[in-house]
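Enquirer: got a predicted structure plus its sequence, pasted below:
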Amino acid sequence: MTSDDVTVAGQRALVMGASGNVGACVTRHLAAGGADVRVLLRPTSSTRGIDGADIDRRLGDPFDPATAAKAMADRDVVYYCIVDTRAELKDPAPLFATNVEGLRKVLDVAADANLDKFVFLSTIGTIAVGADGEQVDEDTPFNWAERAGSYIESRRAAEQLVLSYAAERGVPAVVVNVSNPYGPPDWQPRQGMFVQMAALGKMPFYVRGVGSEVVGIDDAADAMLRASVRGRVGERYIASERFMTHRELVTTAADAVGARRPRIGIPMAVVYGFAYLADAIGSVLPVQVPMSRQSAFLLAHTSPASHAKATRELGWTPKPTEGFIARAAEHYVQRQQAGV
């Protein structure tokens, strides 16, 4: 699955977070590329994304230093893909417990592990936002901290922690800032929620005037693998193919499976209204609604980003994301028809 100019054959890899969509895809790419792959999963973690792959599975708490050290022993590269993405949480404590404090425990182990690389899965959300659609890159100063909310705050803190361990503790860390990834199998869709709804004919509307950076799931994994071989320690690399409007996203998904196109364009104000209602419900009832003012804000607050650095230094050339969205839509429909 890797390109001809980069190989992971023989690489002794540990994937932490292989139950997630990106982590599972990284695992599959490594196994297909001839790497010696080990994954560390909690006993309760889903393995559907890696079932059938020729890998060494270890079970345990990744934030337990002894467990992490044992899993990391004799490994060349760690791919760290553990992340809590629940921007809608009323209480942000779990975000920081996983995204920052759990990571800190793993980095302490990595500092003594004699690794070649520690490839950290970060997010496009830690990149700046350009004014009036201006394109940004890894070096554009972050400019929306006061509006970012707890999820982005936790991801920025995580990224800064990784870079500090690279500078001060000798961890050979490389950061990959992945945008919204699309593609099968995506067993637990979050970014893929709108694609899934459109494919299943449950998305009559699109949101006007907004969009996001997108990337195919296989290209996201390829960027991670390339970072393990060519990435410079202490550097960040944007892994995103292009900016896509919300209308393009859901229309591509619907067209792929012959579903009715979402035809009603609603303003972002309506989404914010629903988000305020969701927050109100969550404040009085013991439920967690998968929408909030903060997650709505993240939907609207984005801009085009350049992947030129990843192309120049990693040799990363992503394919059009439309094809990955179409494949994801087909899989969602197939799974519904199979009752899976």
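Expert: Happy to help now that I have it.
Enquirer: C-alpha only now, for contacts and for neighbours.
Expert: Noted.
Enquirer: verify the stated contact: Val8 with Gly33.
Expert: Yes. If you go by Cα atoms under 8 Å, Val8 and Gly33 touch, sitting 5.9 Å apart.
Enquirer: now do the same contact list for Asp219.
Expert: 239, 318-319 (Cα atoms under 8 Å, 6 or more residues apart in numbering).
Enquirer: change it to 7 Å
Expert: The contact partners of Asp219, taken as Cα atoms under 7 Å, 6 or more residues apart in numbering, are Pro318.
Enquirer: helix or strand for it, which one?
Expert: According to DSSP states H and E, Asp219 maps onto helix 217-230.
Enquirer: tell me how far Gly258 lies from Ala198.
Expert: Computed as Cα to Cα, to the nearest Å, the Gly258 to Ala198 distance reads 10 Å.
Enquirer: ugh, typo on my part, it should be Leu161
Expert: Leu161 is 38 Å from Ala198, by Cα to Cα.
Enquirer: the two: which has the busier surroundings?
Expert: Between Leu161 and Ala198, counted using other Cα atoms under 10 Å, the more crowded position is Ala198 (29 against 17).
Enquirer: chain center to the helix or strand containing the more buried one, what's the gap?
Expert: In this assignment (DSSP H and E), Ala198 forms part of helix 193-199. Centroid displacement of helix 193-199 relative to its chain, using Cα atoms, centre = their mean, to the nearest Å, is 18 Å.
Enquirer: returning to what we had before: which of Val8 and Gly33 has more neighbours?
Expert: Val8 (22 against 19).
Enquirer: here's the one I want to compare it with:
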Amino acid sequence: MSGRPPVAVTGGAGFIGSHVTTALVAAGHPVLVVDDLSTGRAANLAGVRDEVELLEADVADPGLSRQLRAFGATVVCHLAAAIDVRASVADPVTDAQRNVVGTVAVLQAAVDAGVGKVVFASSGGSVYGSATPPPVPETAPLAPESPYAASKAAAELWFATFRRLHGLRWTALALANVYGPRQDPAGEAGVISLFADRLLAGEPTTIYGDGSQTRDFVHAADVAAAFRVACGPVGDDRRINIGTGVETTVRELHTVLAGLCGAPDQPRTAPARAGELHRSALDAGLARQLLGWAPAIGLADGLAGTVDWIRSTTPARLAGAGQAAAAARGPLRP
């Protein structure tokens, strides 16, 4: 039995969650993954599947507290969420049910199970809105411009309330735009995996807006390292930015990815989408101060590794998609 405290990871079979799970296992923590596998995939845990417990359940399941207590969890890393900004604009009620009510359910389950701390995946790329020019520090006012961002901001009020009521410690890691292996281009993907998947397939790509919009791209492995540290007795009861502080335009990103994929750098353009910011980058000075954290993977290396991963997994993903489509169609008829 490891001497490290047991940790539960909601959404632990998802893109970022699986990286967090892997980092915690590597550090010697027993890990319980809680995931309904609606967007997460058990295959994301292939490297650690024999070393973790996988509970296929929704975070709002009333039995979650019993499972947390049985596992002995002392910390919960809460990453389960609906992450599609456009879907949140189209259907804010469903977004709130999944992201606000789901978070409150996790907090209550944590309290009932005697968990000491929750580490939350917030969104530094959206909670600050566009009022403060980047790189944005944690002292900037919260100004969400989408229901998704509002759900992340609302979570902090719930954390503070549970801290006062029950003494539950918390840390909200406000993440920049996370990328890396395991980000499914066919799912609720980021721009890097979407571009790379289409460029490798020789399919057209689309830039929404004029391409001058910027993002702060941080690798999933670096994000996982921040979660691992935040599971300890540091950074309590506050939001901490996790990003690089560097702005990269979407147009620049497309050029780099086209080169890595050996594809023409000729994206289509379309109108900008509602709820998305024009500029975004985070000041991560507090993370260096409180967590001893700084990004270790540069964008050039990270993009190359991500493209290699997408290239290596494309046949398997296409085969899986074909099998799923066949199953949906049912048996062939003469």
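Expert: Structure received. Bear in mind the structure is a predicted one, so any value in this text is a computation, not a measurement.
Enquirer: the helix ranked longest in the first structure: how far from the chain's middle?
Expert: Longest helix in the first structure by number of residues (criterion: DSSP state H): helix 145-168. Distance of helix 145-168 of the first structure from the chain centroid (Cα atoms, centre = their mean) equals 15 Å.
Enquirer: name the helices or strands packed onto that helix?
Expert: Judged by 3 or more Cα pairs under 7 Å, 6 or more residues apart in numbering; DSSP states H and E, helix 145-168 of the first structure is in contact with helix 93-96, strand 173-178.
Enquirer: I'd like these laid out as a markdown table, including mean neighbour count and distance to Gly52 of the first structure.
Expert: Shown next, in a markdown table, are those (neighbours: other Cα atoms under 10 Å; distance: least, Cα to Cα, whole Å):
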| stretch | mean neighbour count | distance to Gly52 of the first structure |
| --- | --- | --- |
| helix 93-96 | 18 | 31 |
| strand 173-178 | 27 | 26 |
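Enquirer: picking up where we left off before, quick check: angle from the helix holding Asp219 of the first structure to strand 173-178?
Expert: On the basis of axes from the mean of the first three to the mean of the last three Cα atoms, to 10 degrees, helix 217-230 of the first structure is oriented at 160 degrees to strand 173-178.
Enquirer: could you look up the SS state of Arg190 of the first structure?
Expert: Classification of Arg190 of the first structure using DSSP: H, G, I helix; E, B strand; the rest coil returns coil.
Enquirer: again but with Val119 of the second structure, I slipped
Expert: strand.
Enquirer: residues in contact with it?
Expert: Val119 of the second structure touches 76-78, 170-172, 230-231, counting by Cα under 7 Å, 6+ apart.
Enquirer: again, but for Val75 of the second structure
Expert: Going by Cα under 7 Å, 6+ apart, Val75 of the second structure touches 6-8, 115-118, 231.
Enquirer: try it again at 10 Å.
Expert: 5-9, 31, 68, 110, 114-119, 169-170, 230-232 (Cα atoms under 10 Å, 6 or more residues apart in numbering).
Enquirer: ok, now how distant is the aligned partner of it in the first structure from Val271 of the first structure?
Expert: Val75 of the second structure maps onto Val77 of the first structure when the alignment is built from TM-score structural alignment. Distance of Val77 of the first structure to Val271 of the first structure, computed by Cα to Cα: 42 Å.
Enquirer: which helices and strands does the helix ranked longest in the second structure pack with?
Expert: Across the second structure, the helix with the greatest residue count (assigned by DSSP H) is helix 299-329. Helix 299-329 of the second structure sits against strand 177-179, helix 191-201, strand 217-219, helix 250-261, with contacts defined as 3 or more Cα pairs under 10 Å, 6 or more residues apart in numbering; DSSP states H and E.
Enquirer: and these as a markdown table, adding distance to Pro144 of the second structure?
Expert: Converted to a markdown table, those look like this (distance: least, Cα to Cα, whole Å):
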| stretch | distance to Pro144 of the second structure |
| --- | --- |
| strand 177-179 | 16 |
| helix 191-201 | 20 |
| strand 217-219 | 20 |
| helix 250-261 | 21 |
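Enquirer: and the ones you listed, which is most packed in?
Expert: Among those, strand 217-219 has the highest mean neighbour count (mean count of other Cα atoms under 10 Å), at a mean of 26.
Enquirer: what range in the first structure matches that one?
Expert: Mapping strand 217-219 of the second structure onto the first structure (TM-score structural alignment) gives residues 214-216.
Enquirer: average offset between the matching stretch and the second structure?
Expert: Comparison of stretch 214-216 of the first structure with the second structure after fitting gives an average deviation of 0.7 Å (mean Cα distance after the TM-score superposition for the first structure).
Enquirer: report how many residues lie close to the residue nearest to Pro92 of the second structure when sequence neighbours are not counted.
Expert: Distances taken as Cα to Cα, 6 or more residues apart in numbering place Pro147 nearest to Pro92 of the second structure, at 5.7 Å, with adjacent residues excluded. By the criterion of other Cα under 10 Å, Pro147 of the second structure has 23 neighbours.
Enquirer: with the one 4 residues further on instead?
Expert: By the criterion of other Cα under 10 Å, Ser151 of the second structure has 25 neighbours.
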